[in-house]
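# Predicted model and sequence below, questions to follow.
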Amino acid sequence: MRPTDVNRSPLFYVGDKYKLINEIKQYFPADIRHFVEPFVGGGSVYLNVDAEDYYLNDINKDVVGLHVMLNSYVGRETEFFDRVWEIVDAYGLSCSAREDKVPEALKAEFVKTYFAEYNREAFLRLRNDYNTAHRDNYLMLYVLLIYGFNRMIRFNSRGNYNLPVGNVDFNSNTVEALNSYFYVNASKQTSWHAIDFEDFLNGLNLSQRDLVYLDPPYLITFSEYNKLWNENSERRLLALLDNLSRRMIRFAISNVSHYKGKVNATFLEWSRQYNVHSIKSNYISYHDNTIKNFNEVLVTNF
């Protein structure tokens, strides 16, 4: 299946760049040899950028594991969906992409949350089986992701996936995103990594024909992803970008300079030496699914 005008990641990251990619991409150069993402996340950016090849990294090994698993089914899409349907049917989850099996009485009683009510027990059985016996099964994790709350990836201190059921199921939008992902990746040369951003970038042999795009955790906002980020991380990253610029390697970095009265003074001061482009953002917090008053920017050195 051919992709849509904008290819959305089938990982459905909250706050990813799916809705902003065309705005961001207008600042990218037309000629890119290596497209490099140290914080690839769901992958909505690389999916919509043309380059000769792609070096993709995320510190979250499960995010990378999901991408690697999905890429392994490129050219075997029918097999992928057959295996997903086996899991869905084995646990009795709803699947509106195939049929609407939620009873009308349940829809009437739980008008806005009927998917969660219908799938809760099945989801908990799947989650328990995954945590106790199938921790390395990324296909099972992907199904949990699709049916889980806000479609997030979260584990507790014991390493168990611990999100509750979400109010969504495996729908036609999910199938469309997956088909687009498979189609686009069939023609992309990707290399996947799950290490610290500094080790990742220092291990690449980059040139002036390459582009490094970065969407790091935002220092002054709150989300699960941002818990691993602090002032030292921010300064390490900015120093690394200065080094790239001295070597005439192109970069573009997304960040938030102002958020709910907070100011990222470190980033603001650093950005003055480069080109700053204001971006109409769609950042959404896991703890509060509303768009907040803040300023997102894209900073480039070209």
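Arrived safely.

# alpha carbons only for contacts and neighbour counts from here, please
Will do.

# List the residues that contact F267.
E234, L238, S257 (C-alpha atoms under 8 Å, 6 or more residues apart in numbering).

# what's the closest non-adjacent residue to the first one?
Just to be clear, that refers to E234. Closest residue in space to E234, ignoring its immediate chain neighbours: L219 at 7.3 Å, by C-alpha to C-alpha, 6 or more residues apart in numbering.

# hmm, back to that, which one (most neighbours) among the contacts of F267?
S257 (21 neighbours; other C-alpha atoms under 10 Å).

# buried residues in the longest helix seen in the chain?
What stands out as the longest helix in the chain, according to DSSP state H, is helix 114-133. Residues of helix 114-133 classed as buried by neighbour count (16 or more other C-alpha atoms under 10 Å): 114-120, 122-124, 126-127, 130-131.

# after that helix, next one along is what?
The helix or strand immediately downstream of helix 114-133 is helix 138-147, counting by DSSP states H and E.

# Give me the distance from that following helix to the chain's centre.
Its chain's C-alpha centre and that of helix 138-147 lie 14 Å apart, by C-alpha atoms, centre = their mean, to the nearest Å.

# Contacts made by it with the rest, please.
By C-alpha under 8 Å, 6+ apart, the residues outside helix 138-147 that reach it are 11, 62, 65-66, 69, 84, 87-88, 123, 126-127, 130, 134, 151-153, 165-170.

# rewinding a little: how far off centre is the longest helix of the chain?
The chain centre lies 23 Å from the centre of helix 114-133; the measure is C-alpha atoms, centre = their mean.

# this is the other structure I want to compare:
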Amino acid sequence: MHKNNKNRAFLKWAGGKYSLLEHILPHLPHSPKLIEPFFGAGSVALNAEYENYQLNDINKDLVNLYKLIQGSSQAFIEELAPLFTKETNDSDFYYERREEFNSSDDKFRRALLFVYLNRHGYNGLCRYNRKGGFNVPFGRYVKPKMPDAEIRNFAARFQKAEFTNLDYVDVIKKAPDNSVIYCDPPYIPISKTASFTQYATNGFSLEAQENLANTVKEAVASRPITVVISNHDTPLSRKLYQGAKFKSFSARRFISQNAQNRKPVKELVAIFCNKNM
């Protein structure tokens, strides 16, 4: 299940797992199917070897993009190329494209613009306002990379994958026997300034964290599946995932903007396994 050369996602993604793969992949057992209820940019599935994949995300733009690439990656790359030039790496052009994205109903055009905005926007963020408008500011990078090789690799690897846009509870409850589920939900805040009030704007409150933990425990208790969850290593996450096997490690991410206050973040991998597997 391990590879010497890691596959990179073609999207930049806050909270992406590319740098943490060595801590996650060893805990994903062999199985006919890998299911990801919180797929994001997909670094884990891109580097885990399974016959079948169900890759789910609540973000409709993301799922639409993946389905289009799965069907015709070369045509997509050809149409994307004009958005990756010296002239397009410009704040006025960026904000015009962002406005176009927010007003467009064309699935193909929205998918192209989603990749452009992702690679040219600030810090790989994917954020919408309350009206559903994408509102990430211009990133000011020297030369954003056109991810054509990564898109081709993604399309080839997931040619037969099932991409879904469902609630995570439905995905977990309907998972077939003997499947492996990897959950990478929005993380529990660990800084004193972060709160679940702010956090809930991403649609994932404390109640949602508890619901995820309870849904996983019920699923594992009732049938032969394995569920692996990533989160910050906090007293709350250990309490929520009680009964799981824990693996803790330091991540190379930092939570403070003040360099003097920067400390490595502790990550937790919780492994729930049905005893019959």
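Thanks, I have it. None of these values were measured; they are calculated from a predicted model.

# Got a TM-score for the pair?
The TM-score (TM-score structural alignment, normalised by the length of the second structure) is 0.82; 259 aligned residues with a C-alpha RMSD of 2.7 Å.

# before we move on, the earlier item: give the ChimeraX command for selecting the buried subset of the contacts of helix 138-147 of the first structure.
Here is the ChimeraX command that picks out the buried ones among these, judged by 16+ other C-alpha under 10 Å:
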select :11,62,65,66,69,84,87,88,123,126,127,130,151,152,153,165,166,167,168,169,170
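
# Let's see which of the contacts of helix 138-147 of the first structure end up in helices.
D62, G65, L66, M69, V84, I87, V88, F123, L126, R127, Y130.

# and which of those is nearest W192 of the first structure?
Within these, the smallest distance to W192 of the first structure is 9.0 Å, found for G65 (C-alpha to C-alpha).

# Helices of the stretch 101-250 of the second structure, start to end?
Using DSSP state H, counting those that start in this stretch, the helices of the stretch 101-250 of the second structure run over 107-120, 148-157, 168-173, 196-199, 206-222, 235-240.

# Where in the first structure does the third one fall?
Pointing back at helix 168-173 of the second structure there. Using TM-score structural alignment, helix 168-173 of the second structure lines up with residues 197-202 of the first structure.

# what does stretch 72-92 of the second structure rub up against?
Contact with stretch 72-92 of the second structure is made by 68-69, 94, 112, 116, 120, 138, 140-141, 143-146, 148, 151-152, 155, as judged by C-alpha under 8 Å, 6+ apart.

# Quick check: R109 of the second structure vs I58 of the second structure, distance?
In this view, R109 of the second structure and I58 of the second structure are 20 Å apart by C-alpha to C-alpha, to the nearest Å.

# Centroid-nearest residue for the second structure?
Note on the second structure: the residue nearest the mean C-alpha position is G40, at 2.0 Å, using C-alpha atoms, centre = their mean.

# Can you tell me the closest non-neighbouring residue to it?
Nearest non-adjacent residue to G40 of the second structure, counting by C-alpha to C-alpha, 6+ apart: D57, 6.5 Å away.

# Now do that neighbour: how many residues are near it, please.
Neighbours of D57 of the second structure using other C-alpha under 10 Å come to 21.

# what helices or strands is whichever strand or helix holds Q70 of the second structure leaning on?
Assessed by DSSP H and E, Q70 of the second structure sits inside helix 60-71. Helices and strands touching helix 60-71 of the second structure, by 3 or more C-alpha pairs under 8 Å, 6 or more residues apart in numbering; DSSP states H and E, are helix 107-120, helix 148-157, strand 162-164.

# what about 7 Å?
Here helix 60-71 of the second structure touches helix 107-120, strand 162-164, going by 3 or more C-alpha pairs under 7 Å, 6 or more residues apart in numbering; DSSP states H and E.

# closest one to S31 of the second structure among the ones you listed?
strand 162-164 (16.2 Å).

# mean offset of that closest one relative to the first structure (after superposition)
On superposition with the first structure, the mean distance recorded for strand 162-164 of the second structure (mean C-alpha distance after the TM-score superposition for the first structure) is 1.3 Å.

# what two of the buried residues of helix 114-133 of the first structure are the furthest from one another?
Greatest spatial distance among these (C-alpha to C-alpha): Y114 and N131, at 25.4 Å.

# three-state assignment of the residue lying closest to A161 of the second structure once chain neighbours are set aside?
Counting by C-alpha to C-alpha, 6+ apart, the nearest residue to A161 of the second structure once its immediate chain neighbours are dropped is Y53, at 4.9 Å. At Y53 of the second structure the chain is in strand, as set by DSSP: H, G, I helix; E, B strand; the rest coil.

# so what's Y53 of the second structure up against?
Counting by C-alpha atoms under 7 Å, 6 or more residues apart in numbering, Y53 of the second structure makes contact with K33, L34, I35, A161, E162.
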